[in-house]
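Engineer: Below are the sequence and a predicted model for it; my questions follow.
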Amino acid sequence: RAFIDAHVLGFEAYARAVEAWTPQHCESVTGVPAHEVEALARELGTVKPLTICAGFGMQRYTNSGQTMRAILALLAITGNLGRPGAGWVYANLQSDVFSAVKDPLDFFPPERPDGVARVSLSTARLGRDMAAQSGPPLKAAWVERGNPVSQNPDTARVREAFRALEFRVVVDERLTDTAREADLVLPAKSLFEQTDVIGAYWHPYLQIRPKLVEPPGEVKPESEILWQLALRMGLATDGLVAPGGEEAWLEAKLGRFPGLTLEALREGPVLAPGCEEVAFADLAFPTPSGRIELLSEEAARRWSVDPLPGFTAPLESSPGAYPLTLLTPNHKNSIHSQFVTLSCLRDPGPRLHLGPGDAAARGIRQGDRVRVFNARGELFLPANLDLSLLPGCVVAFNGYGAGHGGSVNLLSLGRETDMAHGAAFHDNLVDVEKAP
């Protein structure tokens, strides 16, 4: 209680708000048995230090921001912040080394009156935002290190927006769904053909990814393509990587941090600078009050949500014409649409996973070709009966595209989460039928 009094704002209001959430009420909403809710509460209240890793799944609904706030509140009221081994595991790059990755605008020049303009588009609403952009209107697209037609929500609208452009360039090593929409496809090197320094979502270590082979034929790294393009357009090459200068560029970036060199990384992974410290060890928090704000007027002002963490049902959560919730997680063998073309990794390929009860109600058997559909689109996949799934829930792993039954995002709607501009991929109701 001393931690709450000193470092938490809004505890009393939050305590009153959660009184209605008895274990029995939690069970009625979530399906988690009341005795398991009680057991979890005892663990959360007694285990110290405690770290929570929420992952991405719950962050892909229209109510995910408030859901994350509610989970974070558990750490606040149990005093599990600011101490070793306690806290929250964020999926990010966690290092100033990758500041330009966390904010892609770091790569772009400032706005200039001669026509350089910065425009921010929602990744969740990419298709609609591209079509609606008028100041200035979008005329062309340059796409690299991404496959938005397949991987962004609402594939049909994203494809339509790309087709409306006057010119489309895609730099990729594979003929992805996005590359198929391009006027010009420039072959890019693979991850084995250029030295790089990489981080990871779920650990704070940096690693070197050494160049193993030369790119074949006329294939060039993206960095060299941009260099050559700048020269041909008469633009300055300041900040760009000169051909053959990749390792020197990396050394310069790492040089800000004592002892962090490519040579050190060749010896093994290195803890990223800034990750040795315990987060919030001084118990000073970057909020208006300087405390953990369970009651946050800033959240209400910025995102138009309740100042207190609370539950609002996802927008697509009431079964009607489409009674099944479709989850579209990543597969363990791929990263979105990367690596799905490798037959050694994708076996047995894309499938729709559904429970035996939902399958029997629709006359579907193992291996049947099924149509998954809603008002937004459809895709065709073989069925896989999965005893682990709850009734009313089906799963299709994301990453596959037009050549493998269709992208799961033919079924998703381009809309954001309640906070932080995320994409509500899992807020998605569908139905399934046996395909003719």
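Structural biologist: Sure, I can see it.
Engineer: Going by C-alpha atoms from here, please, whenever you check contacts or count neighbours.
Structural biologist: Noted.
Engineer: Geometric centre of this structure: which residue is closest?
Structural biologist: Centroid-nearest residue in the chain, with C-alpha atoms, centre = their mean: residue 56, separated by 6.9 Å.
Engineer: gap between it and residue 201?
Structural biologist: 11 Å (C-alpha to C-alpha, to the nearest Å).
Engineer: circling back: distance check, the residue nearest to the centre of the chain against residue 200.
Structural biologist: Distance of residue 56 to residue 200, given as C-alpha to C-alpha: 14 Å.
Engineer: same question, residue 12
Structural biologist: 38 Å.
Engineer: Same check on residue 415?
Structural biologist: 27 Å.
Engineer: higher neighbour count, the two?
Structural biologist: Ranked by neighbour count (other C-alpha atoms under 10 Å), residue 415 and residue 200 place residue 415 first, with 22 against 13.
Engineer: Report the contact partners of that one.
Structural biologist: Contacts for residue 415 (C-alpha atoms under 8 Å, 6 or more residues apart in numbering) come out as 62, 124-125, 153, 423-424.
Engineer: And for residue 399?
Structural biologist: Going by C-alpha under 8 Å, 6+ apart, residue 399 touches 150-151, 330, 334-338, 340, 407-408.
Engineer: Check what contacts the longest strand seen in the chain and list those residues.
Structural biologist: The longest strand of the chain (DSSP state E) is strand 377-385. Strand 377-385 is contacted by residues 156, 350-356, 359, 364-373, 405-408, 410-411, 435 when judged by C-alpha under 8 Å, 6+ apart.
Engineer: next, the one to line up against it:
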Amino acid sequence: ILQHTKNPDKFIALLLSYPLQRLVDACDVSLKEVKQLFEIYAGDKPVASVVGSGLQRYSYGGENVRFINALAMISGNIGISGGGSYFHLHSYRNLNLNWLEPEKRQPRRSFPLCTIGKDILAAADPAVKMIWVNCINIVNQAPDSQRIIRAFEGVEFKVVVDAFWNDTAQQADLVLPAKLMLEQEDIIGSFLHEYVHYVAQIIEAPGQARDDYWILSELGKRLEPPIRLPAKNTALRSALKSAYIDTSLEQLRRQKCVCAERPGIAYEGLQFNHHDKKYRFPAMLHAEPMPPPEYPLRLLTLVRRGAQHSQILPNRRKKSPDVWIAPDCPALADLDLSKAVVLISPLGCLKVTVYTLPGLYPEAVLYRRGDWINQGGGANQLIEANPTDIGSGAAFYHQFVNLENVKETS
């Protein structure tokens, strides 16, 4: 295995530089649990490592994932059937999007989502004069929501294309109602598998809702000079002209899905996508930043089961967010749950209802993200806009908070 890696001696030296007990303590697990994990990976059966969505949301999130990949690699579980390390795929990777590329690309700026509010405010020469938001509730879903609102307020004209009157739509000068998935014909890939699916329209969209392609086509016609997009069926056919799928639009309409022709085993023969075909181990292991004394709890804003992020139906919205802590959470010693409680960070506070949930980590606060700011929620108002070590991702789970009773005023 090591002959298929670059600088393996440095990686092994890095690991051996840490006493085992120090690593066990840093992870807050027992030596028994470490040995159980070792026995699984050292066994004679393949092990598939499934990396959950969220491990990348820490300050060193990329490092987290790379060390899990390294465990899979060094234990012989990469490049074999039944092994592998699994995270998200790019949902468009099996479609052909080359037809979208302009003949001559104009210079452009790009702002990462994790610091979008700060970057819009700081933009100069020229300043941002217009914002077009297409089906993303960025005010609600990106860190430091209040700064994003201030950024939007300083821009002359904002257009939001969405199906919900959400926190971002409420900052717009113009809202264009968008069709949802089952209200239009489309082709979609997946983050989790290699199938491309046909999406049929099965219900009519309400009111004046239009699909994104119709909106952009009509806008393009009105520009000077005009930008004319191909007909929608032409665009769908172009997307299917991919090296990885063998189907036509008519076939896909009949068959409903097609599996991309990708290798059944990733990195078979331990050949990797570097010029020398060798695997790269992580070069460093950073210590996890410690919480400040006044904010001892880590805020985990996980997805909610009953909604896709902030796409929450009116009858499921609550005025006050719910949070969960462990029965042995140290914050409980100073809390009176019969009185009003606020969740606080350096950016502000939210009034919350606190419940206990056995099995949670004692120093964590669980918050199901996506609830709306105008309904009293919006966890990202409390989360500072910091990138992860990957660069473009947001360190959502680096945020430290506290729970306190609302101070009574005389």
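Structural biologist: Arrived safely. Computed from a predicted structure; not experimentally measured.
Engineer: Send over the TM-score of the superposed chains.
Structural biologist: The TM-score (TM-score structural alignment, normalised by the length of the second structure) is 0.90; 404 aligned residues with a C-alpha RMSD of 2.6 Å.
Engineer: Just tell me the aligned range of the longest strand of the first structure in the second structure.
Structural biologist: Aligning strand 377-385 of the first structure against the second structure (TM-score structural alignment) gives residues 348-356.
Engineer: compared with the first structure, how much does that stretch deviate?
Structural biologist: Stretch 348-356 of the second structure: mean distance to aligned residues in the first structure after superposition is 1.6 Å, counting by mean C-alpha distance after the TM-score superposition for the first structure.
Engineer: what about that stretch, distance to the chain center?
Structural biologist: 24 Å (C-alpha atoms, centre = their mean, to the nearest Å).
Engineer: Could you do stretch 162-170 of the first structure as well?
Structural biologist: Offset of stretch 162-170 of the first structure from its chain centre (C-alpha atoms, centre = their mean): 25 Å.
Engineer: Pull out the buried residues from it.
Structural biologist: For stretch 162-170 of the first structure, burial by neighbour count (16 or more other C-alpha atoms under 10 Å) applies to 162, 165, 168-170.
Engineer: how about whichever strand or helix holds residue 358 of the first structure: buried residues?
Structural biologist: If you go by DSSP states H and E, residue 358 of the first structure is part of helix 356-361. Across helix 356-361 of the first structure, burial judged by 16+ other C-alpha under 10 Å covers 356-359.
Engineer: Next: stretch 184-202 of the first structure.
Structural biologist: For stretch 184-202 of the first structure, by 16+ other C-alpha under 10 Å, it's 185-191, 193-197, 199.
Engineer: tell me, it lands on which residues of the second structure?
Structural biologist: Structural correspondence for stretch 184-202 of the first structure: residues 174-192 of the second structure, per TM-score structural alignment.
Engineer: ok, and what's touching that stretch?
Structural biologist: 87-95, 135, 158-164, 169, 195-205, 208-212, 236.
Engineer: Restricted to strands, list those residues.
Structural biologist: Taking DSSP E as the definition of strands, these contribute 158-162, 195-199.
Engineer: closest to residue 247 of the second structure among the residues you listed?
Structural biologist: residue 196 (10.3 Å; C-alpha to C-alpha).
Engineer: For that closest one, the count of nearby residues, please.
Structural biologist: Neighbour tally, residue 196 of the second structure, other C-alpha under 10 Å: 23.
Engineer: for the one 4 residues further on, same thing?
Structural biologist: For residue 200 of the second structure, the number of neighbouring residues by other C-alpha under 10 Å comes to 15.
Engineer: Nearest residue to it in space, ignoring adjacent ones along the chain?
Structural biologist: residue 185 (4.8 Å; C-alpha to C-alpha, 6 or more residues apart in numbering).
Engineer: Any figure for the gap between the one you found and residue 256 of the second structure?
Structural biologist: According to C-alpha to C-alpha, residue 185 of the second structure and residue 256 of the second structure sit 12 Å apart.
Engineer: any residues in contact with both of those two?
Structural biologist: By C-alpha under 8 Å, 6+ apart, residue 185 of the second structure and residue 256 have these common neighbours: 198-199.
Engineer: still on that earlier bit, which two among the buried residues of stretch 162-170 of the first structure are spaced furthest apart?
Structural biologist: 165 and 170 (13.1 Å).
Engineer: Tell me where the stretch 51-200 of the first structure has helices.
Structural biologist: Counting by DSSP state H, counting those that start in this stretch, the stretch 51-200 of the first structure has helices at residues 64-77, 99-102, 126-132, 148-151, 155-163.
Engineer: Ok, which of these comes nearest residue 390 of the first structure?
Structural biologist: Shortest distance between residue 390 of the first structure and those, using C-alpha to C-alpha, is found for helix 64-77: 20.5 Å.
Engineer: Going along the chain, name the helices of the stretch 201-350 of the second structure.
Structural biologist: 212-222, 232-239, 249-255.
Engineer: mean shift between the longest one and the first structure?
Structural biologist: Between helix 212-222 of the second structure and its aligned partner residues in the first structure, the average distance after superposition works out to 1.1 Å, using mean C-alpha distance after the TM-score superposition for the first structure.
Engineer: okay, and that helix goes to which residues in the first structure?
Structural biologist: Under the criterion TM-score structural alignment, helix 212-222 of the second structure matches residues 222-232.
Engineer: separation between the spatially closest residue to residue 247 of the first structure that is not a sequence neighbour and residue 180 of the first structure?
Structural biologist: The shortest distance from residue 247 of the first structure to any residue other than its chain neighbours is 6.9 Å, reached at residue 195 (C-alpha to C-alpha, 6+ apart). According to C-alpha to C-alpha, residue 195 of the first structure stands 28 Å off from residue 180 of the first structure.
Engineer: For residue 61 of the first structure, the count of nearby residues, please.
Structural biologist: 24.
Engineer: So what does it match up with in the second structure?
Structural biologist: That one, residue 61 of the first structure, aligns with residue 58 by TM-score structural alignment.
Engineer: what do you get for residue 335 of the first structure?
Structural biologist: Going residue by residue (TM-score structural alignment), residue 335 of the first structure aligns to residue 308.
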